[in-house]
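Engineer: Could you look at this predicted model? Sequence included:
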Amino acid sequence: MNADLELDCRGMICPRPVIELARHVEDVPPGGVVAVVADDAAAAYDVPAWCRMRGHEYVGSDHAEDGVARYLVRRTAPPGR
């Protein structure tokens, strides 16, 4: 899946990948996709949980070209918009 923004979080440990996601999710328009590339195993749980808590859509995961996990998040519109 193509992403509008890809965050390279390799080498970052929990909770840094989710912090980076929170900092940059609004860099894409509603409906846009942010990819978080992270080699920390906790990201597989943290990214979907963050999406549930913040109301964004967790699209799923795939892999970057080097085989590192890539977590895909679709930004939702703020409530009422």
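Structural biologist: Structure received.

Engineer: make it CA atoms for all contacts and neighbour counts henceforth
Structural biologist: Noted.

Engineer: and the longest helix along the chain, which residues are buried?
Structural biologist: Secondary structure assigned by DSSP state H gives helix 43-54 as the longest helix of the chain. Neighbour-count burial for helix 43-54, counted by 16 or more other CA atoms under 10 Å, picks out Ala43, Ala44, Val47, Pro48, Trp50, Cys51.

Engineer: take the one below as the second:
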Amino acid sequence: MNDAYDVTETLDVKGQSCPMPVVKSKQATDGLDDGDLLEVIATDAGSVSDIEGWANTTDGVELVDQREGDDVYKHYVRKTE
């Protein structure tokens, strides 16, 4: 289950540290259509601020939500253009 979100694609970057979660998220969103939702699953605690910062400074993406549980961080990013 994807926490009640209609996820288009899931990106698993567990075990990868900065900057790879952001780099891989950018690559994944580049391949999505407008309105699609990317779920990013990471184990790097720094991914919370890194992905938020990337989404807030990048046109065409919107950070919808971030969740933490059992040493796993889930980020939901929507492509907006």
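Structural biologist: Thanks, I have it. Keep in mind that what you see is a predicted model, and the values were worked out from it rather than measured.

Engineer: TM between them?
Structural biologist: In this superposition the chains share a TM-score of 0.84, using TM-score structural alignment, normalised by the length of the first structure; 76 aligned residues with a CA RMSD of 1.7 Å.

Engineer: And the helix or strand following the longest helix of the first structure, what's buried?
Structural biologist: Next along the chain after helix 43-54 of the first structure, taking DSSP states H and E as the criterion, comes strand 57-63. Across strand 57-63 of the first structure, burial judged by 16+ other CA under 10 Å covers Glu57, Tyr58, Val59, Ser61.

Engineer: How much space separates the second one from Trp50 of the first structure?
Structural biologist: According to CA to CA, to the nearest Å, Tyr58 of the first structure stands 9 Å off from Trp50 of the first structure.

Engineer: right, and the pair among the buried residues of strand 57-63 of the first structure with maximum separation?
Structural biologist: Glu57 and Ser61 (12.1 Å; CA to CA).

Engineer: Contact partners for the residue of the second structure positioned farthest from its centre?
Structural biologist: For the second structure, the largest distance from the centre (CA atoms, centre = their mean) belongs to Asp70, which lies 17.4 Å off. Shown in contact with Asp70 of the second structure (CA atoms under 8 Å, 6 or more residues apart in numbering): no residues.
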